[in-house]
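Asker: Task: produce atomic coordinates for the following.
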Amino acid sequence: MLRRFLPLAALPLIAACATVPASTPKEAFAPPVGLVSAADPRAVEAGMTILREGGSATDAAIATMLALTVVEPQSSGIGGGGFFVRGDAAGHVSTIDGRETAPAGATGDWFFGANGKPLPFDQAQASGLSVGVPGNLRLAAKAHKEHGKLAWAKLFAPAIALARDGFLITPRLHEALDSGRATGARDADGRALFYAANGSVLPVGTEVKNPALAATLQRLATQGADAFYIGPEAAAMAAEVAADTPRPRPMTAADVAGYQAKDRPPVCGTYRTWRICGMGPPSSGATTVYAILKQLERFDLKAMGPSSPTFWHVFAESQRLAYADREKFAADADFIKVPVTGMTDPAYLAARGALIATDRTMPTATAGAVPGALALADGDEPEEHGTSHFVALDKWGDAVSYTSTIESGFGSGLVYGGFYLNNELTDFSNVPSVNGVMVANRVEGGKRPRSSMAPTLVYDADGHLLVAVGAAGGATIPVQTAKNLIAMLDFDLGPQEALALPVMFSPGDTVYLEADTPLAALAPALRQLGHKVEVRPAGFKANAAKRVNGAWVGAADPRSEGTWKSE
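Answerer: Now for the predicted structure:
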């Protein structure tokens, strides 16, 4: 089950997203230079710089990720991993899995304390136990080799300049450094970067230079991604993690050297007239987003509209069903059979959707009888929320939707080479089994923890790219993404209006409503329908682009410091 609400959701599926013919050339809908939307304007400018130099959407997305390593260290970067979803002008979609991996010595009791019980989350996070082998640079190198146009070293130039010449602490980074002090200041290198001698956070507007990160990025630009994974620097990084890991078989240089980013089959299917494509296992993003949407397909959501308690009620019910399946079945498909085809089968989801009534709540929402599923137990793990999403489009009509993460704010708190290392392994289940029944997302050596990240692309009925979207916010990511898609597709809202709509999160028997929004006022109506409702403050972070009247329009979540730019 999900233990907490985290601040900051007919063609057969699983086809390889074959080219869809269209009468209008898809390039006609491309921006003249390109578009980038990200969580920080300096990262947006990094991506746009690459597009102006003739780079591809892939090049721009990589440059954006590298810049975020510098200016958004609490959320993502080269010390973590990500998922990359790319669609080309012909409508072909491909995905790359850059999720972190557990060291070979990790076992199901990895997070157990001396008393034989799971460690408290904070204790597990603030140690080498939580660090997975980072995947973002292998992902970037693979994506660049397949889809890049500019030289690899050029993609690093904006991030190197930011780290070398300095960047300003923004209000959001200051807040993260203050609220996440236990992690952000856990390592002496982190303290030296962002905290004064008395332990206070450096003021907003302070210029920070990170020469260690500049040197790391310069080395990687010159020597390539192998310099991160092979050789003395990689061995030293593994040794630093191992020294902080209270286990006999911690991370080794061989674990780092053996990491590979992987091509994965995209998860694609139709919702009404649209084709939705996203990231499959080890992400639960695409299956959960698609389930939420498809279970609601029989309802006239457009007629209901975003002010209707009925819409929010059925949206909550669909989440409950989708998350029940997610909890039981989603994991790393290299280690366990994940029944993606069954979880996304239109007939199965129609039957699940038939359980939703407009005038009452379901007493319970349990996992369904998914075709092809193993008998599994629900796990119990916290979720990533130190995450960033960004979107890039180029003049050739290609688009990239990329979500990157280090899991919690400032990850594990360990700093190496000027960047924070992730705590991604806490995304595994705390326990390997429940009452003797195996948990799909249990810890295993070399395994990738389940993720909620949901980078998504949408195509219209003519096969033209229509939307690129994704979000940050842990377990809420599929809900944010589904909400934003319903807003843009069913309600026909612009992307900025869609992202600004409030968020409802209903992964179980409690419905959480975003405080200080019109949605919170619907709490009495939802309670009358039988929901247990809590209103909570929450910070969300999404980025998107949508084609509106033939032109591309970007969007960034108004709750964040994000922005977008197009030329």
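Asker: switch to C-alpha atoms for all contacts and neighbour counts from now on
Answerer: Fine.
Asker: Give me the helices and strands touching the helix ranked longest in the chain, please.
Answerer: What stands out as the longest helix in the chain, according to DSSP state H, is helix 309-329. Contacts defined by 3 or more C-alpha pairs under 8 Å, 6 or more residues apart in numbering; DSSP states H and E place helix 309-329 against helix 285-295, helix 301-304, strand 504-505, helix 523-528.
Asker: Any chance you could list what contacts the second one?
Answerer: Meaning helix 301-304. Thr310, Phe311, Asp490, Phe491 (C-alpha atoms under 8 Å, 6 or more residues apart in numbering).
Asker: can you pull the buried residues of that helix?
Answerer: Across helix 301-304, burial judged by 16 or more other C-alpha atoms under 10 Å covers Leu301.
Asker: let's see this one next to it:
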Amino acid sequence: MPITSFSARFPFKTLALTGLLLSASGLVADTGLRYQIPIQPEAATGYQEKPGWKTKTFAVAAANPLATDAGYQIIKAGGSALDAAIAVQMVLTLVEPQSSGIGGGAFLMYFDGEQVLAYDGRETAPAAVTPELFLTESGDALSFMDAAASGLSVGVPGVLRMLEQAHKEHGNLPWAELFIPAITLAEQGFPVSPRLQGLLANESALKLNPAAASFYYDAQQTPLPIGYQLQNPALAAIFKTLAEQGSDAFYTGEIASNLVEQVQQHPTYAGAISLDDMSAYEPIVRAPICTDWKVYRVCGFPPPSSGHLTLMQILGILEQRPMMTPAYENELISVEWLHNFTEASRLSFADRALYIADPDFVPAPGNQWESLVSPDYLAQRANLIGESSMGRAEAGNPGAWEVSFVSMPDQPEYGTSHISIVDQQGHALAMTTTIEAAFGSRMLVDGGTGLAGGYLLNNELTDFSFQPTDEQGRLIANRVEPGKRPRSSMSPTLVFDRETGEFVASLGSPGGAAIIHYTARTLIAMLDWGLNAQDAISLPHALSFNGPTLLEAERFPDEIRHELEAKGHEVVERDLTSGLQAIQKDESGYFSGADPRREGVVMGE
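Answerer: So this is what the prediction gives:
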């Protein structure tokens, strides 16, 4: 959307604000970015139709309008897509604290015009953990919420060091300048959005943390009202320190000491993070996995993410299942396609549960992860799909080798936010970022500032299997181990034309394990069914984690449910709150979409 159109709908406050940052020597003037706070446009929590956005030279898509606008202003000031992503992430830490932030981790896919790079900022387990981290003395697993809302669940955050490394390689603007929007909003305040207020109202564990209770709730434990102008002086001070000193200020010194102290002194279950764990954290630049599909090359994140491999298994299995009826016609998804999609999901999630974990700890089948998406293997898996649902699939074996692990039991996965950006030079990124469950470990820390507010710590270690073995003592690949990165479902995805190598699309979503289905279905709708990015995102969701077939509540006709049940599906209707963002190249620039189920928007020119 051109900025004139955006401004007409959401006018800017005319304020002479920050171009200034505090430093050790005083004020540093005129960094080049003249940041202005936009008046916050917030959609109601729920489903609200969005039109899609047409731009010619660049686009920024993020989960909150203030975050999108920060990225927009950075690009207008001469920043790269990577610069914009950093500014977006810092603002999301402030305005969407329930989903992501500097207390968590992220996977970043970056296209520099020539090559695709995968930056791993996933959290790591502390050196002092054991595989029995989430077991009681009797050997039973803790409940998910007891584990999540505790110090046990906090992994060493990775997003800041990862973004700083990527910035050194792909940034245009100075690191400090990228914090200006977040510092300004933290000092001046931002209106509490309907989504944040609604999640606070439905949250109980966060109120048990004294810092969070006093910051987000009143004395009667009522959450701050929609539109309340919330300032965060602690986070403003932390951002200033990070702007001046770089990410080392987070991993050493007072900010790190405060994090470690809060985790180790948790009143229910103390965690094990140490200052050595913090200072030792290193991001990893991994080789992306790029998989051919139709006329496209789909590039995604390798393990410890399960996203790309599982997503491409679903797409590859569907390719082996030619449809007798159109998959999408008259604005309806066919029952035949839904049956095959959810059956392919069962097969793919069965493999995911057995094989995928941190590659520094677990070998790939046959020593190459691509074995899981080889056409011959997927053809074998596709042959298992019949006219009736299999209910629950068993993992396959993509080669002639012995499998030494057992499948991980089902376990909840939550959280996350997604950012897609293409800049004026055609550099593109997809970054999925998370603190895991809503509000993470429910620990708000102030960085040792002594001021109100701060940032939330992740509960990422609950992405590990709570049980390290099965009842026979056989190991689970995704068990807790020191220094290990927990398996993820995050699926930041970049798509290219197979023949020309030209950029086609950037997309991804939050949603726990359902990220994989959301991203897969959107890819299919955009690139196979010919829908534009917004219409593809807005389609109703259907999925399976290798159990019941889940349909998005109130989005499918009754006959769809009945026909699936006639095919043996156990159908459950529920809210499936994705947060998809997608930018797609077209003949005159880009057409982009943001999920109507959340508050995100797209900006660009």
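Asker: quick one: TM-score?
Answerer: Here the TM-score for the pair of chains, by TM-score structural alignment, normalised by the length of structure 1, is 0.92; 537 aligned residues with a C-alpha RMSD of 1.9 Å.
Asker: Deepest-packed of the helices and strands packed on helix 309-329 of structure 1, please.
Answerer: The highest average neighbour count among these, using mean count of other C-alpha atoms under 10 Å, belongs to helix 285-295 at a mean of 29.
Asker: Please tell me which residues of structure 2 it aligns onto.
Answerer: Mapping helix 285-295 of structure 1 onto structure 2 (TM-score structural alignment) gives residues 307-317.
Asker: Just the element for the equivalent of Lys395 of structure 1 over in structure 2, please.
Answerer: By TM-score structural alignment, Lys395 of structure 1 lines up with Gln424 in structure 2. Using DSSP states H and E, Gln424 of structure 2 sits in no helix or strand.
Asker: and the angle from the longest helix of structure 1 to helix 285-295?
Answerer: Angle of helix 309-329 of structure 1 versus helix 285-295, following axes from the mean of the first three to the mean of the last three C-alpha atoms, to 10 degrees, is 140 degrees.
Asker: mind listing the helices in the stretch 1-150 of structure 1 by residue range?
Answerer: 41-52, 57-71, 121-125, 136-147 (DSSP state H, counting those that start in this stretch).
Asker: which element is the counterpart of Arg191 of structure 1 in structure 2 on?
Answerer: Mapped onto structure 2 by TM-score structural alignment, Arg191 of structure 1 lines up with Ala213. Element membership of Ala213 of structure 2, judged by DSSP H and E, is helix 210-216.
Asker: Now do the buried residues in that helix.
Answerer: Buried residues in helix 210-216 of structure 2 (16+ other C-alpha under 10 Å): Ala211, Ala212, Ala213, Phe215, Tyr216.
Asker: do stretch 115-123 of structure 2 as well
Answerer: Those would be Val116, Leu117, Ala118, Tyr119, Asp120, Gly121, Arg122, Glu123, for stretch 115-123 of structure 2 by 16+ other C-alpha under 10 Å.
Asker: what residue of structure 2 matches up with Val467 of structure 1?
Answerer: Using TM-score structural alignment as the criterion, Val467 of structure 1 maps onto Ala505 of structure 2.
Asker: A helix includes that match, no?
Answerer: No: per DSSP: H, G, I helix; E, B strand; the rest coil, Ala505 of structure 2 lies outside any helix segment and is strand.
Asker: and the nearest residue to it once chain neighbours are set aside, which of the three is it?
Answerer: Setting aside the residues directly before and after it, Ala505 of structure 2 is nearest to Gln584 in space (C-alpha to C-alpha, 6 or more residues apart in numbering), at 4.3 Å. With three-state DSSP as the basis, the three-state label of Gln584 of structure 2 is strand.
Asker: From Ala330 of structure 1, how far off is the residue opposite Gln584 of structure 2 in structure 1 once aligned?
Answerer: Per TM-score structural alignment, the equivalent position to Gln584 of structure 2 in structure 1 is Lys546. To Ala330 of structure 1, Lys546 of structure 1 is 29 Å away according to C-alpha to C-alpha, to the nearest Å.
Asker: wait, isn't Arg219 of structure 1 in contact with Glu233?
Answerer: No: contact criterion C-alpha atoms under 8 Å: Arg219 of structure 1 and Glu233 do not qualify, at 10.4 Å.
Asker: Mutual contacts of those two, please.
Answerer: With contacts taken as C-alpha under 8 Å, 6+ apart, Arg219 of structure 1 and Glu233 have Ala227 as neighbours in common.
Asker: Once you drop chain neighbours, what's closest to the residue most central in space within structure 1?
Answerer: Centroid-nearest residue in structure 1, with C-alpha atoms, centre = their mean: Met453, separated by 2.9 Å. Closest residue in space to Met453 of structure 1, ignoring its immediate chain neighbours: Gly285 at 5.2 Å, by C-alpha to C-alpha, 6+ apart.
Asker: Let me see the contact set for that neighbour.
Answerer: Contact analysis of Gly285 of structure 1 by C-alpha under 8 Å, 6+ apart lists Gly278, Met279, Ser451, Ser452, Met453, Ala454, Pro455, Ile477, Pro478.
Asker: Select from those every entry located in strands.
Answerer: Judged by DSSP state E, these include Gly278 as members of strands.
Asker: for the contacts of Gly285 of structure 1, which one is nearest Ser404 of structure 1?
Answerer: Of all these, Ser404 of structure 1 sits closest to Met453, with 8.3 Å by C-alpha to C-alpha.
Asker: Tell me if I'm right that the closest one and Ile477 touch.
Answerer: Yes: contact between Met453 of structure 1 and Ile477 holds when scored by C-alpha under 8 Å: they sit 6.1 Å apart.
Asker: who touches both of the two?
Answerer: Common neighbours of Met453 of structure 1 and Ile477 (C-alpha under 8 Å, 6+ apart) are Gly285, Gly470, Ala471.
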